[in-house]
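K.L.:
Give me a 3D structure for the following:
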Amino acid sequence: MAPLLRVRSVRQQDRARRDPRVSEFRFSPRPNRANEIQWRSWGDAAFGEAREQNKPVLLAISAVWCHWCHVMDETSYSTADIINVINDRYVPVRVDNDERPDVNRRYNMGGWPSTVFLTPEGEIIHGGTYIAPEPMWQALNGVDEVWSTKREEIARGVAELREKEAAARKPKSGELSADIVDTIGALVRGQYDPQFGGFGRAPKFPQVRLLRFLLDEYRRHGYPDLAHMLHKTLGAMAAGGMHDKIEGGFFRYATTREWNVPHYEKMLEDNAELLAVYAEAHRTFPEAGYDRVVRDVVRWMDAVLWRDDVKAFAGSQDADEVYYELDGAGREKHGAPFVDKTIYTNWNALAVSAYVAAADALADDAIEERAHQVVRAIAARMVVSPERQLMHFDRGEGPRVADLLGDWAAFLQAALDEYETGKHRPALAGAIQAATTMRERLEDTADGGFFDAPERAEPGRVALREKPIEDNALAADGLLR
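P.N.:
The predicted model follows:
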């Protein structure tokens, strides 16, 4: 394998990105050669090409904020021999996780980047996450050999897997019971870390949904152990390295059990959900000081992610461990990390709900007004006529990807939250319209629940609709309100 080469400057990359063939793909901001790979967009054209040329597909799922995605661009995807093999023997497809959560849900291999080798029909042959240059070289040649010599075995394995998945997908109905809540409560207690707070060991994520569950259970029953778990976890996250004490906001997760070493990307989604949890915790425990955290998260979201030109929030801020390890003066000299200005419907809707909760907790009308601005922006920018499809994202080139369940469910919640402030009565009509459309386009009327997307022509596993439990839970909660 030829030596690793990383010779392209950021300015050269910017010029390369103006090439229409690669303009939609986003690579590491540091020097790399990943754009020399002849990436295709996800779609029928790429998979049709793979069938016509009898080549496997290399699917790369990345994210603009993802540190290890950048590293893979700078290492494996900047190695000359790897670039040549991919271009010669594969049909390479690159997908942005945030823009296509439906693709990510079906093909993610346990983290980002996800590196997935597929048949031309979109079935998985092999995969992993970050793969360093030497193992990547071996994987590329190994999959190519298997594809050339053992295609019938691959086909049999795919058929067997399809049968197992079909059996697993069969609906299993059951009765609603309070015992389900008790069972989940026992599981949450079992995962709780009594020494450092949070759940599990390392890496340690905020687990916002578990925290909301504990808040709800504490409000119902007032159990002291639930209050202790909440205070221990919320306090540890706010005091630890996952919380940016200088600029505000939270990093995505901690790499250590003690919360002291973060992974440095900052996401609108995570901060919106954490803002809502701390706002609700302040309402429940008004003497605990969580209001300071609420103000701190709002400070960062307003300063860094807010886009006054569109009255909505940008998607994320890049991971830059050099920058975040500096003090305030050092950061000012270094320059802030890249902000992805893409507008994502579901994340902005989560931000609406969080700002409504924060405004209520702090009695701050200005925060509530910002929430109202975002609701109006979603309705004006992301709802497309004449079918009134709710689009998932807009990078500035027009909204794309229609009618995902996560977007409809979050927008329904946001409209209801707006209505329940008592200041925006027309929001109820918007909520009713959202609920009606979500049911018409996504409900499984035969077996219950909601599919993650409408019926549509998509390659591979994306053609098979799924029922993600998190989005279904959010949808059900909105309908119950």
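K.L.:
From here on, just use CA atoms for contacts and neighbour counts.
P.N.:
OK.
K.L.:
which stretches of the stretch 351-481 of the chain form strands?
P.N.:
In chain order, the stretch 351-481 of the chain shows strands spanning 383-384, 389-394, 399-402, with DSSP state E, counting those that start in this stretch as the criterion.
K.L.:
One more: the stretch 1-150 of the chain?
P.N.:
Taking DSSP E, counting those that start in this stretch as the criterion, the stretch 1-150 of the chain carries its strands at 57-62, 91-96, 114-118, 124-128.
K.L.:
show me the residues around the closest residue to residue 199 other than its chain neighbours that make contact.
P.N.:
Spatial nearest neighbour of residue 199, excluding adjacent residues (Cα to Cα, 6 or more residues apart in numbering): residue 192 at 4.4 Å. For residue 192, the set of contacting residues under the criterion of Cα atoms under 8 Å, 6 or more residues apart in numbering consists of 198, 199, 200, 229.
K.L.:
Pull the contacting residues for the residue nearest the centre of the chain.
P.N.:
When the chain is reduced to its mean C-alpha position, the closest residue under Cα atoms, centre = their mean turns out to be residue 98, at 5.3 Å. With contacts defined as Cα under 8 Å, 6+ apart, residue 98 is in contact with residue 63.
K.L.:
Would you mind measuring from it to residue 426?
P.N.:
Using Cα to Cα, to the nearest Å, residue 98 is found at 31 Å from residue 426.
K.L.:
so how far is residue 89 from the nearest residue to residue 103 once chain neighbours are set aside?
P.N.:
Computed as Cα to Cα, 6+ apart, the closest residue to residue 103 that is not its neighbour in sequence is residue 462, at 6.1 Å. Distance from residue 462 to residue 89, counting by Cα to Cα: 24 Å.
K.L.:
burial count for residue 409?
P.N.:
For residue 409, the number of neighbouring residues by other Cα atoms under 10 Å comes to 26.
K.L.:
Check whether it really touches residue 475, as I assumed.
P.N.:
Yes - under the contact definition of Cα atoms under 8 Å, residue 409 touches residue 475, with a separation of 4.6 Å.
K.L.:
I'd like the structure of this one too, to check against the first:
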Amino acid sequence: MTQNQNDTNQDKPDTIMWRSWNINAFNEAEQEDKPILLMLTATWCHWCHIMDTTTYDDGTIAQYLNEHFIPIRVDSDRRPDINERYNMGGWPSTAFLTPSGDTLTGATYIAPDDMRHVMQQVRDVYTQRRDYVNQQVAHVRSQAEAQQPVLLLGAKPTMSVVSTVTQNILKIFDPEFGGFGKMPKFPAPDVIDFLLYQQRFENDDNQIKIVEKTLGSMSTSDIFDQIDGGMFRYSNGIDWTDPQTEKVLEVNAANANNYLHAYQVTKKAVYLNVAENLLSFIEQHFLQKSGAYFAASQAADQEYFSQDKIKRGTTNPPPIDSTLLLDASAQTISLFFYASWLLNNKHYEILALKCLDFLWEEMWDQTKGAYHYWDITAQVTGLVQDNAHLCKALLDAFQVTGQKTYLNRALEVAKVIEDQFHSEDGTGYYDLAEEHEDLGYLRYRRKPLAENAVVANVLITLMHITENRSVGPNAAEQTLGSFLQQYDKIGHFAANYAKAVGRLLNATLKYHIVGDPDEEKTQELIKQCLLENYPYKIIRTLSPTEDISVLEELGYESNEDPVLYIRVNERSSAPITQTDAIHETSIEMLDSSLT
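P.N.:
Just a heads-up that it's a prediction; the model follows:
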């Protein structure tokens, strides 16, 4: 029997005495001079449960581990920082470490017979060949330092980034079944989102064909649960068959966003139907009873999901992990804001605002920034991804509602990002705050391209909304320029980075609405601006009484009735009061920016 990390039983010799990841466990390993067995698991992970009920349920293995190792168990969803540094290529991950947290060896799933051999071998090497262990640790550390990416200071991105990433996507696209790469085949929401942005900007038929082939294949295949709804995490088959049956909030939110975006571009009902299915699934299965936050995932269950609708009706579905993960929740909130204005659904806006307010009340600390997860109490700060996604959700709320409270909160988060994560030399943002715990490999702060792309997109939005008042015009440019020697190495995974470059370099339509956000006319102007199809735009509602200095700086008049100004670069339109003039004026302003 395997106990979880908070429920150890020292009286049972055949029970693994799992420790939590903390300084006490590392001190224990140091004092007793024992290697660490680190298990990275997830509540949704099928093979994690298999390993629990086979390998770790074996009494002889448990006794050996308890006697010769310090076993530490970590939930990867709750500690993505640890997972990022110790994952062995999937879940479960089984890593053997020195007491200082350096990796000796590791694998993913290990069957009982193999585990007996591996743990004996690791113990023998650690106790009998210490010089070799020390040499290996030194080698791994030097190799890790040598492999740190070379980031550029002062480099400026160009549109060649967008072209290169587009070509990388074309190279790996599967024309027969859609998607990218072979098997196992994962959805690639960042790629689809990038292609749809480019299609809206360039009207390229090749890009929309890739999107439609991929989304069409997924929605008619096994990766999409036609009975309960929702999208599975990935498929083992190249044709989207044989899915791994866990359902994860982040995956479902990202895919729902793709289908909404495809509907926005094509107006085809087939994409709307799938998007509404995914939105409904998220709301019915992941939104908790209080309606204030989203759960993290639903566990895999191959037997349950292989049954037809009638049999499922008589079987308990796999359990839901009710843990709140801030980054996934913030992305889901952004999804519901998007759906609210695109589908003219006020319920989605109310839902998103309630969940966003809950994050602010329960998951935000003015000094430490965003917490990562919540399970009765908020836990773990110091991850840039949480702060960046929270900032984006707050900016979405501001643009949709016009309520300045959300902009002020976004600026507060942006300050934390700048103060705690921005590198000293200006080359991007670290994944961990300087004050984050430094056990094991957490002592090495990194600058991942993926997280920096998210931050850059937030910086671009803030730059345009505040007219460079809170974020300088070079902040996003410096961040994106830092990775010019790195993005091409990760192929289509650089899609969100390329999207940020496109947003930075192309003209942005700035819709400035002067009016009370609580007035119906103001809301009508906001909605019409949101519906404009041009991909690079922001909406800012300016109060005629609270934003007087901004109005004077921009040369706007304060009228009794709400008015709209459309601004491109440093040029603004005449005031607009009628929604039917917005589209034509937007085109005129964009055309004039090119001359």
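K.L.:
After superposition, what is the TM-score?
P.N.:
In this superposition the chains share a TM-score of 0.91, using TM-score structural alignment, normalised by the length of the first structure; 456 aligned residues with a Cα RMSD of 1.8 Å.
K.L.:
one step back: can you tell me which of the strands of the stretch 351-481 of the first structure is most buried?
P.N.:
Among the strands of the stretch 351-481 of the first structure, the stretch with the highest mean neighbour count (mean count of other Cα atoms under 10 Å) is strand 389-394, at a mean of 23.
K.L.:
Residue in the first structure paired with residue 379 of the second structure?
P.N.:
Residue pairing (TM-score structural alignment): residue 379 of the second structure is matched to residue 400 of the first structure.
K.L.:
repeat for residue 328 of the second structure
P.N.:
Residue correspondence, TM-score structural alignment: residue 328 of the second structure in this structure matches residue 347 in the first structure.
K.L.:
likewise residue 98 of the second structure?
P.N.:
Under the alignment by TM-score structural alignment, residue 98 of the second structure pairs with residue 119 in the first structure.
K.L.:
Run through the residues that contact that match.
P.N.:
Shown in contact with residue 119 of the first structure (Cα under 8 Å, 6+ apart): 55, 56, 57, 125.
K.L.:
let's see 6 Å
P.N.:
Contact analysis of residue 119 of the first structure by Cα atoms under 6 Å, 6 or more residues apart in numbering lists residue 56.
K.L.:
Then residue 23 of the first structure?
P.N.:
Residue 23 of the first structure sits next to residue 17 when contact means Cα under 6 Å, 6+ apart.
K.L.:
returning to what we had before: identify the residues contacting the match of residue 379 of the second structure.
P.N.:
If a contact means Cα under 6 Å, 6+ apart, then residue 400 of the first structure has 391, 393 as its contacts.
K.L.:
mind checking how far it is from residue 383 of the first structure?
P.N.:
Distance check for residue 400 of the first structure against residue 383 of the first structure: by Cα to Cα, it reads 10 Å.
K.L.:
hmm, back to that, could I get the strands of the stretch 1-150 of the first structure in TSV, plus columns for mean neighbour count and distance to residue 108 of the first structure?
P.N.:
TSV is the format used below for the strands of the stretch 1-150 of the first structure (neighbours: other Cα atoms under 10 Å; distance: least, Cα to Cα, whole Å):
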stretch	mean neighbour count	distance to residue 108 of the first structure
strand 57-62	26	7
strand 91-96	22	11
strand 114-118	24	6
strand 124-128	18	9
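K.L.:
which stretch among those comes nearest residue 432 of the first structure?
P.N.:
With respect to residue 432 of the first structure, and counting by Cα to Cα, the nearest of these is strand 91-96 at 31.6 Å.
K.L.:
angle of that closest one against strand 57-62?
P.N.:
Taking axes from the mean of the first three to the mean of the last three Cα atoms, to 10 degrees, one finds strand 91-96 of the first structure and strand 57-62 inclined to each other by 20 degrees.
K.L.:
so strand 91-96 of the first structure matches what in the second structure?
P.N.:
In the comparison with the second structure, strand 91-96 of the first structure aligns to the range 70-75 (TM-score structural alignment).
K.L.:
Against the first structure, what's the mean shift for the matching stretch, could you check?
P.N.:
Its match in the first structure and stretch 70-75 of the second structure itself, once the structures are fitted together, sit a mean 0.4 Å apart by mean Cα distance after the TM-score superposition for the first structure.
K.L.:
Give me the contacts around that stretch.
P.N.:
Under the contact criterion Cα under 6 Å, 6+ apart, stretch 70-75 of the second structure has outside partners 5, 18, 19, 20, 36, 37, 38, 39, 40, 41, 42.
K.L.:
Also stretch 333-352 of the second structure?
P.N.:
Stretch 333-352 of the second structure has contacts (Cα under 6 Å, 6+ apart) with 257, 393.
K.L.:
From one end of that stretch to the other, what's the distance?
P.N.:
5 Å.
K.L.:
any idea what the residue nearest to residue 103 of the first structure aligns with in the second structure?
P.N.:
In the superposition onto the second structure, residue 462 of the first structure corresponds to residue 442 when matched by TM-score structural alignment.
K.L.:
hmm, back to that, can you give me the neighbour number for the residue nearest to residue 103 of the first structure?
P.N.:
For residue 462 of the first structure, the count of nearby residues is 18 (other Cα under 10 Å).
K.L.:
hang on, the earlier thing: the second structure: which residue goes with the residue nearest to residue 199 of the first structure?
P.N.:
Taking TM-score structural alignment, residue 192 of the first structure has residue 173 as its aligned residue in the second structure.
K.L.:
Equivalent analysis for residue 211 of the first structure, please.
P.N.:
Checking TM-score structural alignment: residue 211 of the first structure goes with residue 192.
K.L.:
again, but for residue 37 of the first structure
P.N.:
Aligned against the second structure - with TM-score structural alignment as the criterion - residue 37 of the first structure pairs with residue 16.
K.L.:
Tell me the spacing between the nearest residue in space to its match that is not next to it in sequence and residue 586 of the second structure.
P.N.:
Distances taken as Cα to Cα, 6+ apart place residue 62 nearest to residue 16 of the second structure, at 4.9 Å, with adjacent residues excluded. According to Cα to Cα, residue 62 of the second structure and residue 586 of the second structure sit 68 Å apart.
K.L.:
Then residue 124 of the second structure?
P.N.:
For residue 124 of the second structure, the distance to residue 586 of the second structure (Cα to Cα) stands at 71 Å.
K.L.:
who has more neighbours, those two?
P.N.:
Neighbour count, other Cα under 10 Å: between residue 124 of the second structure and residue 586, residue 586 has more, with 22 against 12.
K.L.:
So the closest residue in space to the more buried one that isn't next to it in sequence, which state does it fall into?
P.N.:
Excluding the flanking residues, the one nearest residue 586 of the second structure by Cα to Cα, 6+ apart is residue 566, at 6.9 Å. Per DSSP: H, G, I helix; E, B strand; the rest coil, the secondary structure class of residue 566 of the second structure is strand.
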